[in-house]
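Engineer: Mind looking at a prediction? Sequence and model below.
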Amino acid sequence: MSTEGRTAEASIAPLESAGFVRIVARADGDALAAAGLLARALRERGTPFQVTVGHTVTERTERASATEPEADDATIVVGSADADGDAVRLDATDRAATLETVELVREFGETPDYVLALAGLVAAGSDPGAGESEWLLETARDRGLVESRPGVAVPTADPVEGLAYSTRLRAPWSGDSDAVSDALAGLDLPEPGALGTDDRRAIGSLVALETVGAEDATDRSAEAIGQALQPYATPESPFATVGGYADVLTATARTEPGTGVALGMGHGVDRAALEAWRTHGRNAHAALDSAAASRHDGLVVLELEDGPVETVAELAVAYRSPEPAVLALGDGEAALVAADVVDVSIEAIARTLADETGDAVAYDDGPRRGYLRYDPDMDESTITATVREFR
């Protein structure tokens, strides 16, 4: 969902001379990668810092101004916020925060973690090496940090676990490791550590066929699964592929932001991050399986009993929705995700809901998504009607 935003004012003077830097990040994989890249650069320079995550514009604004800053303190906000004018803001709607941060890190004279940067770009919805990020991919390749191979972009070496809990794809067996094992049984695969090129190619082919061939798959499924195939392997990373790394960043950002921050900073929380990713993927697919759906002109509405609303909406719009946008309604929160960038202000939706109900409504925004947080007692039909009004 597009909103007014501005890219970071590229001068790093406030950060270079800072005695302490407060980093406030949006709750998504792109922002976590950006925060991690910046934190690593500050650590190399010996500059004290703090990283926190805010899921809404209001939370980020509050965190950015939580304490009275010292004269040499600096604040950088990744995502939209009504922050103080002195804060460096990375809130462009047309460019990944990761790219903005890579530029800042290089201006510091530090070398960014190229694999983390590529994972952040994928989490932002970009293809590795596309457009202005081409040099990032080429540098990572030249240094042996990534290599293209057949297969599917998952974070684990074990294809069963990787496919079962990935939120980059949606197949009939998604969320169920036993069902994945059954689906792969006919391929006669070796142990995960012994998978060869032909084995990975066979896995990729089966996943593609079962994804687009699912009974309720939509035409967009072919494009969506294409982005998860032919991954970039990461031999020196804690995760098997760039796309898998991105999936873990996104999962932790939405469910365990503290773990996600530590992951982005390179603090060796890989096991905890993978566990959060497993739980997130399992819950997202289960929620989509059990969701009550209604179809409107240009919009599918999903009523969830439980589950991460943003991830469910993303999966639905990519693989299941016959309409170009999905509104997922949870307990006191909702996500609106579109197949393409559209000119809809999630802030306007939030303000209208607040005016109509008299309740506070918090929000977050992005190029193709919006997030709302509201009183759980709010009538869901009011939310649906308001969203439809703005589409």
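Structural biologist: Received, thanks.
Engineer: CA atoms for contacts and neighbours, from now on please.
Structural biologist: Fine.
Engineer: Touching, G162 and V154? I think so.
Structural biologist: Yes: the criterion here is C-alpha atoms under 8 Å, and G162 meets it with V154 at 5.0 Å.
Engineer: more crowded one of the two?
Structural biologist: The neighbour count for G162 versus V154, taken as other C-alpha atoms under 10 Å, is higher for V154 (32 against 22).
Engineer: okay, now the one to match up with it:
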Amino acid sequence: MSTSGRRTADGHAPDASDVAATLRESEFVRLLARADGDCLAAAGLLAGALAERGVPYQVRVGRFGETLADGDRDATVGVGLDPSADAHLPAEATPASATAFDAAGDLDASPDPALALAGVLASDAQPRDRAVRVREAARESGVERRPGVGVPTDDLADGLAHTTLAHADYSGDAGAAQATLAELGLPAELDESARRTVASEFALAVTGGPEATARAAEAVERALRPHALADGPFATVEGYADVLAAVARERPGTASALALGHDARTDALDAWRDHARAAHGALRAATTARYDGLFAARTDAAPVETVARLLRDFRSPEPVALVVTDEEAAAAATDERAIGAAMTDAVNAVGGVGGGTARRGYARFDPETDAKEFLTAFREANA
């Protein structure tokens, strides 16, 4: 087994050339990817490079706290998971998809810049300007920014209702989104002026509600002035990123197929819609409580990681948002606060598995566990 991609003696993660070296020397590779849009895109880019070289591979998808490696002697690449793998793309300081794009280039492959940019846009990594080469390659391939909202479908009502890039009054309800659009008097063929009108309405719908936070005005920007895709599986790269992120958690197999370039668009959009309806519905129905530095939401079964991000960006007056159901929890922070360590400590206190990064965390525990017990444990660990 190659070990060229392991962490260096000073603890830094390997760069793209190290990852490429591991792949170049391997006869079979297992890609162990975290279930999010950035890591799935990265796995797809590395898988594409391996396929071009005729190297067989397998993609496995999991969440924080899960062990995907099985002790075999094949080369392993951890993408957001398993730092003990032969190569590890941590997906924190730099989007994993940006590192994977560079690694694929080092292998003389032809990575898809739209997929790479979708991964970058799906990432919570800061700062994103470390993905300069991805953005340049996307522009060279014909990807251009335009006015409007970044949705995956040409049907605007469908896109606005089911995007998880932001939360508005009509989120999750295509009929309500269609009624809002009807009031704008848009032309049948949208020109730049019409797209700006839609973007303005969407931004107002996201930021103008009584529950919207000041942070919402900044967070909604990720959905505006999208990168249009003339030739791709979705209408915009932002929409591509949204679908990847949602489907990675809703149906990991479908997300893997999408990232690997298979014809999974219809199934992916169905999963995206289901995920969005559940996430937006849970955000509305949740019972919330505010603590010093923490805004917690208690709800029934829900896509907790997506709800935690939406809560953080559009509803939380505190820097850390936590969502807890009967058997899952997720947290998201506005900056680096050792959220993963706090999640690990909390889930260890009640029994279960979990983990995360400095800004994100996920945990799964026995449904017999009292959710209040988990919340208390997380508050203490996050203090």
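Structural biologist: All right, it came through fine. The structure presented is a predicted model; accordingly, all values stated were derived computationally and were not measured.
Engineer: Quick TM-score on the pair, please.
Structural biologist: Put the two chains on top of each other and the TM-score (TM-score structural alignment, normalised by the length of structure 2) is 0.92; 371 aligned residues with a C-alpha RMSD of 2.0 Å.
Engineer: pretty sure L288 of structure 1 is in a helix, no?
Structural biologist: Yes: secondary structure of L288 of structure 1 (DSSP: H, G, I helix; E, B strand; the rest coil): part of a helix.
Engineer: Now check structure 2 for the residue matching it.
Structural biologist: Aligned by TM-score structural alignment, L288 of structure 1 pairs with L283 of structure 2.
Engineer: That match is in contact with D313, isn't it?
Structural biologist: No: judged on C-alpha under 8 Å, L283 of structure 2 makes no contact with D313 at a distance of 11.8 Å.
Engineer: For these two, indicate the residue with more neighbours.
Structural biologist: Taking neighbours as other C-alpha under 10 Å, L283 of structure 2 and D313 compare with D313 leading, 28 against 24.
Engineer: right, and the secondary structure at the more buried one would be what?
Structural biologist: Counting by three-state DSSP, the backbone at D313 of structure 2 sits in helix.
Engineer: isn't it right up against A216?
Structural biologist: Yes: D313 of structure 2 lies in contact with A216 (C-alpha under 8 Å); the separation is 5.7 Å.
Engineer: contacting residues for G162 of structure 1?
Structural biologist: V154, P155, T156 (C-alpha atoms under 8 Å, 6 or more residues apart in numbering).
Engineer: Go again with 10 Å.
Structural biologist: Contact analysis of G162 of structure 1 by C-alpha atoms under 10 Å, 6 or more residues apart in numbering lists V152, A153, V154, P155, T156, S177, V180, A240, G244, W277, R278, G281.
Engineer: And for H167 of structure 2?
Structural biologist: Neighbouring residues of H167 of structure 2 by C-alpha under 10 Å, 6+ apart: 160-161, 202-203, 205-207, 212, 216, 220, 276, 279-280, 283-284, 310-311, 313-315.
Engineer: Is it possible to mark the buried ones in the residues you listed?
Structural biologist: Buried members of the contacts of H167 of structure 2, scored by 16 or more other C-alpha atoms under 10 Å, are 160-161, 202-203, 205-207, 212, 216, 220, 276, 279-280, 283, 310-311, 313-315.
Engineer: Where does V341 of structure 1 sit: helix, strand or coil?
Structural biologist: Here V341 of structure 1 is recorded as coil under three-state DSSP.
Engineer: A253 of structure 1 maps to what in structure 2?
Structural biologist: Under TM-score structural alignment, A253 of structure 1 pairs with A248 in structure 2.
Engineer: any idea how far that match is from E218 of structure 2?
Structural biologist: According to C-alpha to C-alpha, to the nearest Å, A248 of structure 2 and E218 of structure 2 sit 25 Å apart.
Engineer: Next: V206 of structure 2.
Structural biologist: Distance of V206 of structure 2 to E218 of structure 2, given as C-alpha to C-alpha: 11 Å.
Engineer: got any residues that touch both of the two?
Structural biologist: Both V206 of structure 2 and E218 are in contact with F314, where contact means C-alpha under 10 Å, 6+ apart.
Engineer: Now Y363 of structure 1: closest residue in space that isn't a chain neighbour?
Structural biologist: Closest residue to Y363 of structure 1 in three dimensions, ignoring its sequence neighbours and counting by C-alpha to C-alpha, 6 or more residues apart in numbering: L372, at 4.4 Å.
Engineer: Please work out how many residues are found near that neighbour.
Structural biologist: L372 of structure 1 - counted by other C-alpha under 10 Å - has 25 other residues nearby.
Engineer: The helix or strand where it lies maps to which residues in structure 2?
Structural biologist: L372 of structure 1 belongs to strand 369-373 when assigned by DSSP states H and E. With TM-score structural alignment applied, strand 369-373 of structure 1 matches the range 360-364 in structure 2.
Engineer: Now do the helices in the stretch 51-200 of structure 1.
Structural biologist: 57-64, 97-107, 114-123, 134-142, 159-165, 177-184, 197-212 (DSSP state H, counting those that start in this stretch).
Engineer: Go through those helices and pick out the most buried.
Structural biologist: Most buried of those, by mean neighbour count (mean count of other C-alpha atoms under 10 Å): helix 114-123, with a mean of 27.
Engineer: angle of that helix against helix 134-142?
Structural biologist: 130 degrees (axes from the mean of the first three to the mean of the last three C-alpha atoms, to 10 degrees).
Engineer: what range in structure 2 does helix 114-123 of structure 1 sit on?
Structural biologist: The aligned range for helix 114-123 of structure 1 is 113-122, by TM-score structural alignment.
Engineer: same thing with stretch 328-340 of structure 1?
Structural biologist: Under the criterion TM-score structural alignment, stretch 328-340 of structure 1 matches residues 323-335.
Engineer: What are the buried residues along the matching stretch?
Structural biologist: Residues V323, V324, T325, D326, E327, E328, A329, A330, A331, A332, A333, T334 are the ones in stretch 323-335 of structure 2 that count as buried (16+ other C-alpha under 10 Å).
Engineer: Would you mind giving the secondary structure of the match of A253 of structure 1?
Structural biologist: What three-state DSSP gives for A248 of structure 2 is helix.
Engineer: Nice, that's everything, thank you.
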